[in-house]
Structures are given as C-alpha cells and as structure tokens.
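Participant: Based on what follows, work out the 3D shape:
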Amino acid sequence: MAIQISVFIENKEGRIRKAIDTLAKAGINIRALSVADTSKYGILRLIVSDNEKATKALEKDGFIVKENEVIVVTVPDEPNGLNSTLTVLDDADINIEYIYAFVGNEPGEAIVAIKVEDTQKAIEVFEKNNAKILKKEDIEKI
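Facilitator: Alright, predicted model coming up:
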C-alpha cells in the first residue's frame, strides 16, 4: 500500500505548474501523477518521494492537500495485462474508484495505482493471487 497526495487546485491557467514548481523547489521527486478536473477545480493526485515534506511545502504555498491510501501493484506489460489484475478485483466484488498507471524500472512490468472502496480486502485478494504489491521502499527506487 502507498500513500497518495491529492492536491485540490482551481481549474485555471498555471495552477498545476505552480504545484509542480512548489514540489521541485522542495526537492520532491514525483513518481506518478494524475489529474481529474471539473469546470471549476481539479484534483492533482501524486505519488512522491517524500509525502511529509511535499504536504508541508504545498500547504505552505496555499494548496489544500489530502492523503489517501492507494494500492500500487505491478501488472504484465503486455496486451490485456491490466485486465488480468482488474479481473481479480471484479471476481472479488471490489469496486475501483479510480486507477492510473506509471512507468517502472523492470522490463515486462507496468505499474498501476488503484483506489478501491475496501483497501484491506483488495490487498488480501491480490496477495492470494500472488500479485506484486509495491511498498514505499519499492516506489522510492523507481
């Protein structure tokens, strides 16, 4: 399991860049990101090298920040590789709230961050199916 930072930003020019710049100035490395938006605001979801430092820097710069648990799991980097992972969750009746992918270091592997309604149940299902769940230390090496 990993902790994701969600940054609430106004949907106007330069706000995403400002958040990214804040992290850069604090020496934070972004491992993954996703942006969801509406007409008035957006949510910048990030997996970073140092959550505590990132949260402090963003809040100091006026951003609203929330931390969420996500499961970061590897999937086969091949056609339909993601579906093999999604099937495991579907078969266990676990609802996915959102998902986003990022690049890892290992050949043949892709990485996805998954937010589900029942994190503990999903972890148990993944472990039962021999899925590779990344821990904080694994993510830091990416």
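
Participant: use CA for all of it now, contacts and neighbours both
Facilitator: OK.

Participant: need the contact list for the residue nearest to the spatial centre of the chain.
Facilitator: Centroid-nearest residue in the chain, with C-alpha atoms, centre = their mean: residue 113, separated by 4.5 Å. Applying C-alpha atoms under 8 Å, 6 or more residues apart in numbering to residue 113 gives the contacts 70-73, 99-101.

Participant: To check against the first, give me the structure of this:
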Amino acid sequence: MRVQQISIFLENKKGRLARVTEVLGENSINIRALSIADTTDFGILRLIVNKPDLAYKVLKEAGFTVSTTDVIAVEVTDQPGGLSNILRHLDKVGINIEYLYAFVTQTASSALIVFRVEQVDEAIKILQENGVRIVPGSEVYEI
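Facilitator: Predicted structure coming up:
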C-alpha cells in the first residue's frame, strides 16, 4: 500500500533539473508525478517514477544526493469537498500531513493525492476504515 518516492537534493544552479531528467530518460524511467520545493540556494525534487529502485541507483551513480521515502497515494473524487473528506479522517485521529501533491489519472473522475505522514501504517488503516481507496505502488508506477 505504500508508494516509494524518490527525493533529490538539488543546488539551485542552471542545468541541475535538466540533468536529473536526462539521467532518468537515458534509463527509460518515466516520471509519474513530481513536486519541487525550493529556496534561493537549493531545492528538493520529489518524484514518483515507474522504476523507483533503478531511479535511486542511477541518480546516486550520477552524483546526486538521493533518498527514498514511503508515501501514500489515495484516490480522490473529482468534486468539491473530495480532498476535504479525506483530510478530515486524518485530522480526527491527529495524523499530521507533512506535505502532499496531486496528479490527475487517465480517468476524469478522480485524481491521486500523494501524502507524506509520519504514521504511514496508521494513516492507511484509518483511511481504509473510512472507505478511502489507497492506491498501491504497483498501480501508481504504471499510471
């Protein structure tokens, strides 16, 4: 039920992001979702890719500072309040969301939201108990 996210520390310099995507492309790794948090000097690029283990390996070999993180992907109905309903379940039990980002699936009726929480197993349990569809990594990697 967990999804493996690749995080890359990038100096805020010309060409660094292009080099990451070049390394991934050279190794037939497809980006499924991404998020960038930046400051003046550096940024953290977070990726969901179709081959997370290979992405970690080739980026490390290319000299990047890389880590992996377990995140949760949930299906959210594409309607007003869809995300709010999910967040409410986590809030009720005191699970804090460190960050999240979204991407659209091939169907227009839903989106996927990627969550980073400290208590991954507890969050999965609470969401499943409340009828929220947790999307397994194997499915997310193939979107």
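
Participant: returning to what we had before: count of residues packed around the closest residue to the residue nearest to the centre of structure 1 other than its chain neighbours?
Facilitator: Closest residue in space to residue 113 of structure 1, ignoring its immediate chain neighbours: residue 72 at 4.4 Å, by C-alpha to C-alpha, 6 or more residues apart in numbering. For residue 72 of structure 1, the neighbour count with other C-alpha atoms under 10 Å is 28.

Participant: Repeat that for residue 9 of structure 1.
Facilitator: 20.

Participant: Thought residue 20 was touching it, still the case?
Facilitator: No. Applying C-alpha atoms under 8 Å as the test, residue 9 of structure 1 and residue 20 come out as separate, 11.6 Å apart.

Participant: The residue nearest to residue 113 of structure 1 and residue 46 of structure 1: what is the separation?
Facilitator: 12 Å (C-alpha to C-alpha, to the nearest Å).

Participant: out of the contacts of residue 113 of structure 1, which is most surrounded?
Facilitator: Counting neighbours by other C-alpha under 10 Å, the top entry in the contacts of residue 113 of structure 1 is residue 72, with 28 neighbours.

Participant: what's the distance between the residue nearest to the centre of structure 1 and residue 31 of structure 1?
Facilitator: Using C-alpha to C-alpha, we find residue 113 of structure 1 at a distance of 11 Å from residue 31 of structure 1.

Participant: a strand runs through the residue nearest to residue 113 of structure 1, doesn't it?
Facilitator: Yes. Secondary structure of residue 72 of structure 1, determined by DSSP: H, G, I helix; E, B strand; the rest coil: located in a strand.

Participant: Next up, the contacts around it.
Facilitator: Contacts of residue 72 of structure 1 by C-alpha under 8 Å, 6+ apart are 1-2, 111-114, 133-135.

Participant: how about the strands in structure 2?
Facilitator: Secondary structure of structure 2, counting by DSSP state E: strands at 2-11, 31-38, 42-49, 65-77, 97-104, 110-117.

Participant: Please produce CSV containing the ones you listed, extended by distance to residue 56 of structure 2.
Facilitator: Putting those into CSV (distance: least, C-alpha to C-alpha, whole Å) gives the following:
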stretch, distance to residue 56 of structure 2
strand 2-11, 7
strand 31-38, 13
strand 42-49, 10
strand 65-77, 7
strand 97-104, 20
strand 110-117, 19
